[in-house]
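# Below: sequence and its predicted model.
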Amino acid sequence: MTLLEVLVGFGAALVAGVCVGAVLGRIEWLRRAVQPALVALQVVPKVAFVPIFVIWFGFGPTSKIIMAGLLAFFPIMLNVMLGVRSVERGHRDVMTGLGASRWATFRNLELPATLPYVFAGAEVAIVFSVIGAIVGEYLGGSAGLGYLVVSSLNALDAPRLFAVIVLLAVLGSLLYMMVTTAKRLVIPWHESVNTGV
């Protein structure tokens, strides 16, 4: 159950973060307009949203998925926004001068330049999505590893509590390794640049 909540929340955050980050990175006036709201939303402790999500969506997996997605959204969105803004205007002007369409400019210039930022955000976001799902289960769940933490604590069952903690560490590490492996497969040139090959 926890793995499902993490993966669905992370997937939703990845799609939303890339879309919002790309738009805010390209449209300067919109970024300035929404930045105060984004900062305010980011600094609010996300734990405060758990009771609201439980009231709105119940004790099922939906509220935990939203919590996982909310925590994962900001690292991805901010990194994508930085990635889009890192593309130099001169490069875009060259593509325009060569008669490239918007899609061709995106595919050949902006996407390769932004992918390292997407994966940098995803590496942080996958860990945050695990934390979000666990916090959601801990405070308002009836299943999953976060719920097991609460039930183990209530029963004063220290061995089971330690077993859940180890399982969470393994789960988070495996998911992080999946993201880093995907990064090496999708943008192998970035690894070779970083290692000096």
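On my side now, so go ahead.

# From here on, just use CA atoms for contacts and neighbour counts.
Will do.

# residues contacting residue 70?
9, 13, 129, 132 (C-alpha atoms under 8 Å, 6 or more residues apart in numbering).

# For it, give its distance to residue 156.
31 Å (C-alpha to C-alpha, to the nearest Å).

# got it, and residue 118?
Applying C-alpha to C-alpha to residue 118 and residue 156 gives a distance of 42 Å.

# Kindly report the same for residue 106.
Counting by C-alpha to C-alpha - residue 106 and residue 156 are separated by 56 Å.

# Please identify which of those two sits among more neighbours.
Between residue 106 and residue 156, residue 106 has the larger neighbour count (other C-alpha atoms under 10 Å), namely 17 against 11.

# May I have the residues that are in contact with the more buried one?
Per C-alpha under 8 Å, 6+ apart, neighbours of residue 106: none.

# right, and residue 172 touches residue 130 too?
Yes: with contact defined as C-alpha atoms under 8 Å, residue 172 reaches residue 130; the gap is 6.6 Å.

# Who has more neighbours out of the two?
A direct count of neighbours by other C-alpha under 10 Å for residue 172 and residue 130 places residue 130 higher, at 30 against 20.

# I'd say the more buried one and residue 174 touch.
No: here residue 130 lies out of contact with residue 174, judged by C-alpha under 8 Å, at a distance of 11.3 Å.

# How many residues are close by residue 64?
Based on other C-alpha under 10 Å, the number of other residues close to residue 64 is 34.

# Please report how far it lies from residue 12.
13 Å.

# can you pull out the helices in the protein?
Applying DSSP state H to the chain gives helices spanning 2-26, 28-43, 49-57, 61-86, 89-97, 102-105, 111-140, 145-154, 158-186, 188-195.

# what does the first one rub up against?
Residues outside helix 2-26 that contact it (C-alpha under 8 Å, 6+ apart): 30-31, 61-62, 64-70, 72-74, 76-85, 118, 122, 125-126, 129-130, 132-134, 144-146.

# Also the second one?
By C-alpha under 8 Å, 6+ apart, the residues outside helix 28-43 that reach it are 24, 25, 74.

# and what of the shortest one?
Applying C-alpha under 8 Å, 6+ apart, the external contacts of helix 102-105 come out as 92, 95, 96.

# List the buried residues of that helix.
For helix 102-105, the neighbour count (16 or more other C-alpha atoms under 10 Å) marks residue 105 as buried.

# Likewise for the last one?
Neighbour counts over helix 188-195 (16+ other C-alpha under 10 Å) mark residue 190 as buried.

# Put this next to the previous one:
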Amino acid sequence: MAVESTQGAPAGVAERDRASTAERALGFIHQAWRPVALLALLFVAWWVITATGLVQPYLVASPGDTFSTIAEKSDYFWEHTFITLWETVAGFLLAIVVGVVTAVIMVYSTTLERTLYPLLLFAQVIPKIAVAPLFVVWLGFGTEPKILVALLMAFFPIVISMVTGLKSIDPEMLQLSATMGASPMKTFYKIRLPASLPHLFSGLKIGATLAVTGAVVGEFVGANEGLGYVIQQANGNFDTPTLFAGLVIMSVLGILLFALVEVLEYFVLPWHASRRIDAATTSM
């Protein structure tokens, strides 16, 4: 009898886990159709504006010309898109590591927080397009300056969100943890870090889109490859379809990175209050 109950329990747990995963996936799809529908409406509006001749073709390329240009120059666009994607992902991942570490240091040291916070704010308000040429002078025309600009663009929202999350813990919870004899490290992993994840994911979603912008801004300043280079060359040659094709691909990269973070948040934080509210709202 004991063996049967032991064998039966994992099967039941597995079935519940599969059902829970399926429910979360269906819930995500149910939420995703609205932005997809909005994008479809924007696409139709774009097509109507260009098809009716409200604007000249040299000002706004039609969807047909834009996507036919992407199809005709697929190898060209793929080569430059891969460069921008690499710069974006590298800068974004570095921003996550540096941002999280900086946030933890600032939360656990009031002196460092008061020292670093004004510097972070000062660095954020400086236009990145203004300092990007310095990075090119210092690091050359390779991918390093673009990765650095992407890192700087994504860093600020990540570190601020993480600091906010780490500080949002109820002080009574921390006192209880100390009373129970938990070490600072255990308190961090068991209490502070899980409670900060919703705030962190909010910063990650903002940082993901800014990282794309940062990589392209770096390519505007000095590059011979990447989507920023493609857009700049097309603008100089008055090649509107190629320019719009580069903008579309750049936008898709940002949307995909945002969606990737959103999906990760959806499955990592199913317990968060925002998810329960979404479920209750969509079921009504």
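Everything's here; your move. Values in this document were obtained by computation on a predicted structure and should not be read as measured data.

# Residue in structure 2 paired with residue 187 of structure 1?
Using TM-score structural alignment, the equivalent of residue 187 of structure 1 in structure 2 is residue 269.

# typo on my end, it should be residue 69 of structure 1
Match for residue 69 of structure 1 (TM-score structural alignment): residue 151.

# Would you agree that match is in contact with residue 211?
Yes: the pair formed by residue 151 of structure 2 and residue 211 meets the contact definition of C-alpha under 8 Å, at 6.6 Å.

# Of the two, give the one with the bigger neighbour count.
A direct count of neighbours by other C-alpha under 10 Å for residue 151 of structure 2 and residue 211 places residue 211 higher, at 32 against 29.

# Among the contacts of residue 70 of structure 1, which one has the most neighbours?
That'd be residue 129 among these, by other C-alpha under 10 Å, with 32 neighbours.

# wait, doesn't that one sit right on residue 72?
Yes: Residue 129 of structure 1 is in contact with residue 72 according to C-alpha under 8 Å; the separation is 5.2 Å.

# would you turn the contacts of helix 28-43 of structure 1 into TSV with distance to residue 112 of structure 1 and neighbour count?
Below are these laid out as TSV (distance: C-alpha to C-alpha, whole Å; neighbours: other C-alpha atoms under 10 Å):
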residue	distance to residue 112 of structure 1	neighbour count
24	18	24
25	15	23
74	21	24
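
# Pick out whichever of those residues sits closest to residue 114 of structure 1.
For those, the residue nearest residue 114 of structure 1 by C-alpha to C-alpha is residue 25; the value is 10.6 Å.

# Map that closest one across to structure 2 for me.
Per TM-score structural alignment, residue 25 of structure 1 is aligned with residue 107.

# Residue 214 of structure 2 against residue 155, yeah?
No: Residue 214 of structure 2 sits out of contact with residue 155 when judged by C-alpha under 8 Å, with a separation of 10.8 Å.

# What does residue 246 of structure 2 correspond to in structure 1?
By TM-score structural alignment, residue 246 of structure 2 lines up with residue 164.

# My error: substitute residue 196 of structure 2 in the last question.
Residue 196 of structure 2 maps onto residue 114 in structure 1, with residues paired by TM-score structural alignment.

# The helix or strand in which residue 30 of structure 2 is found relative to helix 240-268, how many degrees between them?
Using DSSP states H and E, residue 30 of structure 2 sits in helix 2-51. Using axes from the mean of the first three to the mean of the last three C-alpha atoms, to 10 degrees, the inter-axis angle of helix 2-51 of structure 2 relative to helix 240-268 is 160 degrees.

# what about helix 2-51 of structure 2, distance to the chain center?
How far helix 2-51 of structure 2 lies from its chain's middle: 20 Å, per C-alpha atoms, centre = their mean, to the nearest Å.

# Counting by contacts, list what the helix or strand following that helix packs against.
As assigned by DSSP H and E, the chain's next helix or strand after helix 2-51 of structure 2 is helix 63-72. With contacts taken as 3 or more C-alpha pairs under 8 Å, 6 or more residues apart in numbering; DSSP states H and E, helix 63-72 of structure 2 sits against helix 2-51, helix 240-268.

# How far off centre is helix 63-72 of structure 2?
27 Å.

# swap in stretch 19-34 of structure 1?
That offset, for stretch 19-34 of structure 1, works out to 18 Å (C-alpha atoms, centre = their mean).

# Check stretch 179-193 of structure 1 too.
18 Å.

# what comes into contact with it?
Surrounding stretch 179-193 of structure 1, the residues in contact under the criterion C-alpha under 8 Å, 6+ apart are 115, 116, 119, 122, 123, 126.

# Give me the distance between residue 183 of structure 1 and residue 177 of structure 1.
10 Å.

# Map residue 135 of structure 1 onto structure 2.
Checking TM-score structural alignment: residue 135 of structure 1 goes with residue 217.

# Now for the residue nearest to that match when sequence neighbours are not counted: which residues touch it?
Excluding the flanking residues, the one nearest residue 217 of structure 2 by C-alpha to C-alpha, 6 or more residues apart in numbering is residue 129, at 6.4 Å. Listed by C-alpha under 8 Å, 6+ apart, the contact partners of residue 129 of structure 2 are 217, 218, 221.

# Translate residue 145 of structure 1 into the numbering of structure 2.
Aligned partner of residue 145 of structure 1 by TM-score structural alignment: residue 227.

# Surely its match touches residue 250?
Yes: look at residue 227 of structure 2 against residue 250 with C-alpha under 8 Å: they come within range, at 7.0 Å.
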